[in-house]
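Asks: no letters, just coordinates:
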């Protein structure tokens, strides 16, 4: 972020909240996309927890963040990025990786706990894109995608300079693009990009092949040691991500894609592998020119994007 000589306490702030399958985070972020020191707090969510335990985690990080606000802070509003599906009309969320939350009234909970009226709820993938377009790797692009590869896979779309939300707020659900044909009837999430390439899915696939590790960090270590199963697993992830990006490019002719998330850092050459996969599978010759970029915002991107729902409301659909 550029140096800001104005004290954070006198700049307008937004309460930013990011809810995912592993954790919830909150922070105060100013109108120059800067997370204010000392205001960032997190708590675990996790599929093994009850609905009320996850709700309590959200309440706790809100309380801790507001309690750490600088003296004289002026908070303009609250922005929430959540794993989806979401329903922006009702302010509810039903994250695929949190089965106990179905139609959960997240916007109402945030408003009640923070005392901030009318929080803005959007899909976490859209928030990632908003952050990168506002202050990260996608500045200056008009048609682009932000993407996160972590516990799940999410995305957000910018088309001709405008964010794309969709009728229910769920446009950009990149992780649910189908890469394989269903083997049977009904829903089968194992054939989606997320079902194949998300961090936990790749780790499980490697273990099924006989690899002895347990985590994404273990897989990264094994990859550096040239373990053949770890190498195959990382290449499997890269190919699936490349296939997903190529499919989106065929629809909206992307200029660039910015990728963040914990598993995107499993190895420095992951991005080269993704580019190779796109070049190999792209159904149109024009697709090979898409720029594949690492996130410029590290792990602050989701919070910066959630704050952007307030500070950069002009970009919202």
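Replies: Okay, I see it. Computed from a predicted model, the values in this text were never measured in an experiment.
Asks: okay, CA-based contacts and neighbour counts for the rest of this
Replies: Noted.
Asks: on the three-state scheme, the nearest residue to residue 135 once chain neighbours are set aside is what?
Replies: Excluding the flanking residues, the one nearest residue 135 by Cα to Cα, 6 or more residues apart in numbering is residue 33, at 6.6 Å. Under DSSP: H, G, I helix; E, B strand; the rest coil, the three-state class of residue 33 is coil.
Asks: tell me the spacing between residue 205 and residue 72.
Replies: Separation of residue 205 from residue 72 (Cα to Cα, to the nearest Å) stands at 51 Å.
Asks: who's more crowded, the two?
Replies: Remark: of residue 205 and residue 72, residue 205 carries more neighbours, 19 against 10, as counted by other Cα atoms under 10 Å.
Asks: quick one: contacts for the more buried one?
Replies: By Cα atoms under 8 Å, 6 or more residues apart in numbering, the contact list for residue 205 reads residue 233.
Asks: can you check residue 72 too?
Replies: Contact analysis of residue 72 by Cα under 8 Å, 6+ apart lists 9, 10.
Asks: now do the one 4 residues further on
Replies: With contact set as Cα under 8 Å, 6+ apart, residue 76 has these partners: 12, 13, 14, 15, 310.
Asks: sticking with residue 42, tell me its helix or strand.
Replies: strand 41-44 (DSSP states H and E).
Asks: residue 139: neighbour count?
Replies: 13.
Asks: then residue 300?
Replies: Residue 300 has 18 neighbours, counted by other Cα under 10 Å.
Asks: find the nearest non-adjacent residue to it, please.
Replies: Nearest one to residue 300, counting by Cα to Cα, 6+ apart, is residue 35 at 7.6 Å.
Asks: for the protein, what spans make up the strands?
Replies: 12-19, 23-30, 41-44, 74-82, 86-87, 92-93, 120-123, 144-149, 153-159, 162-163, 256-260, 291-294 (DSSP state E).
Asks: tell me which of the ones you listed is the most buried.
Replies: Most buried of the strands of the chain by mean neighbour count (mean count of other Cα atoms under 10 Å) is strand 144-149; its value is a mean of 29.
Asks: let's bring in a second model and compare:
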């Protein structure tokens, strides 16, 4: 029986999704539970286990070569724990140990959700074939991940590329992370809406105060709504340019709910990037929308697990996954 599937988990504040992913990125089995985010940590873990039990009960489980977990963070892959901001019951929670009760001795990788999205975009999406990339999720928060030298670069704890907490305004508003003037404090959806409301923007008859409603107003020419998106774009541009200057990425991929604003975000972002990415080796930096959509976390968790386990041929349907490359050890997260 070939070991040609990866089991993947995508854990967030509203849902726990699982899938078996094949070598072409196709999800051949799925499971899902709501996240009881306000319940004790063990209650949340029971739902994770329920998703894994559903997957491991399928006839295809015998084909699984490794397990990948993408989780809201912070995560700490070095010790296998997670402390998601949006799951209060999980603080330094031993997620990897819990998953291993089902996974057994299969190679297992843990990465932050932004890193998982990056792995998906690099394997199947907008960063495919790129040597250096920053991929970002701009939504309720701002996360991200890096591709360096043609490979996912999760870092020792699985959080590398977390652009949302680069400070781009040294005297800016305090951020919940403890710093000031973070990209997330300026460019996340809730902060785009907050700034618009503070500037005098008023929602329509339905009372929708989301960033999507602000974007709709910006499209009709509302100056306050447009200014809020332009400020967000400026913060994103500064963070992207700083990252590019440090590690020489060639493309920035932007996804998440705020990216759904389209040109309301991307047009001022590209203009602002010209003001920040000025050195010769970053001046050609591209900014493009993400392509992978809602399955990015699962596809990316699978890709991250395959890379960490050194599985040969992942992403090539005609080859078998379960054969380690000779230069890569099968090193689980814990």
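Replies: Great, that's in hand. Predicted, not measured: the structure shown is a model, and the values here were computed from it.
Asks: re earlier: for the contacts of residue 76 of the first structure, which one is nearest residue 193 of the first structure?
Replies: residue 310 (30.5 Å; Cα to Cα).
Asks: that closest one contacts residue 120, doesn't it?
Replies: Yes: if you go by Cα atoms under 8 Å, residue 310 of the first structure and residue 120 touch, sitting 7.4 Å apart.
Asks: for these two, list the residues in contact with both.
Replies: Joint contacts of residue 310 of the first structure and residue 120 (Cα under 8 Å, 6+ apart) are 78, 79.
Asks: for the first structure, longest helix please?
Replies: helix 228-252 (DSSP state H).
Asks: residues in the second structure aligned with that one?
Replies: Per TM-score structural alignment, the counterpart of helix 228-252 of the first structure in the second structure is residues 223-247.
Asks: buried residues in the matching stretch?
Replies: 224-245, 247 (16 or more other Cα atoms under 10 Å).
Asks: average distance between that stretch and the first structure?
Replies: Taken over the aligned residues, the distance from stretch 223-247 of the second structure to the first structure averages 1.5 Å (mean Cα distance after the TM-score superposition for the first structure).
Asks: show me what residue 67 of the second structure aligns to in the first structure.
Replies: Taking TM-score structural alignment, residue 67 of the second structure has residue 78 as its aligned residue in the first structure.
Asks: tell me the spacing between that match and residue 71 of the first structure.
Replies: 18 Å.
Asks: now do residue 225 of the first structure
Replies: 50 Å.
Asks: now do residue 260 of the first structure
Replies: For residue 260 of the first structure, the distance to residue 71 of the first structure - Cα to Cα - is 33 Å.
Asks: for residue 163 of the first structure, same thing?
Replies: 34 Å.
Asks: how about the helices in the first structure?
Replies: Counting by DSSP H, the helices of the first structure are 51-67, 106-114, 124-135, 193-197, 199-208, 216-224, 228-252, 270-281, 301-311.
Asks: let's have those in JSON lines, adding distance to residue 156 of the first structure.
Replies: Output for these, formatted as JSON lines (distance: least, Cα to Cα, whole Å):
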{"stretch": "helix 51-67", "distance to residue 156 of the first structure": "23"}
{"stretch": "helix 106-114", "distance to residue 156 of the first structure": "20"}
{"stretch": "helix 124-135", "distance to residue 156 of the first structure": "4"}
{"stretch": "helix 193-197", "distance to residue 156 of the first structure": "15"}
{"stretch": "helix 199-208", "distance to residue 156 of the first structure": "19"}
{"stretch": "helix 216-224", "distance to residue 156 of the first structure": "24"}
{"stretch": "helix 228-252", "distance to residue 156 of the first structure": "11"}
{"stretch": "helix 270-281", "distance to residue 156 of the first structure": "18"}
{"stretch": "helix 301-311", "distance to residue 156 of the first structure": "11"}
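Asks: so for residue 147 of the first structure, which of those sits nearest?
Replies: helix 124-135 (6.5 Å).
Asks: and the closest one, how far from the second structure on average?
Replies: Its aligned residues in the second structure lie a mean 1.7 Å from helix 124-135 of the first structure after superposition (mean Cα distance after the TM-score superposition for the first structure).
Asks: from the chain's centre, how far out does that helix sit?
Replies: Relative to the centre of its chain, helix 124-135 of the first structure is centred 8 Å away, using Cα atoms, centre = their mean, to the nearest Å.
Asks: against the second structure, where does it fall?
Replies: Counting by TM-score structural alignment, helix 124-135 of the first structure falls onto residues 113-124 of the second structure.
Asks: list of residues touching that stretch?
Replies: Residues outside stretch 113-124 of the second structure that contact it (Cα under 8 Å, 6+ apart): 10-11, 25, 70-73, 127-130, 134-137, 143-147, 152, 154, 158-162, 290-292, 296-301, 303-304, 315.
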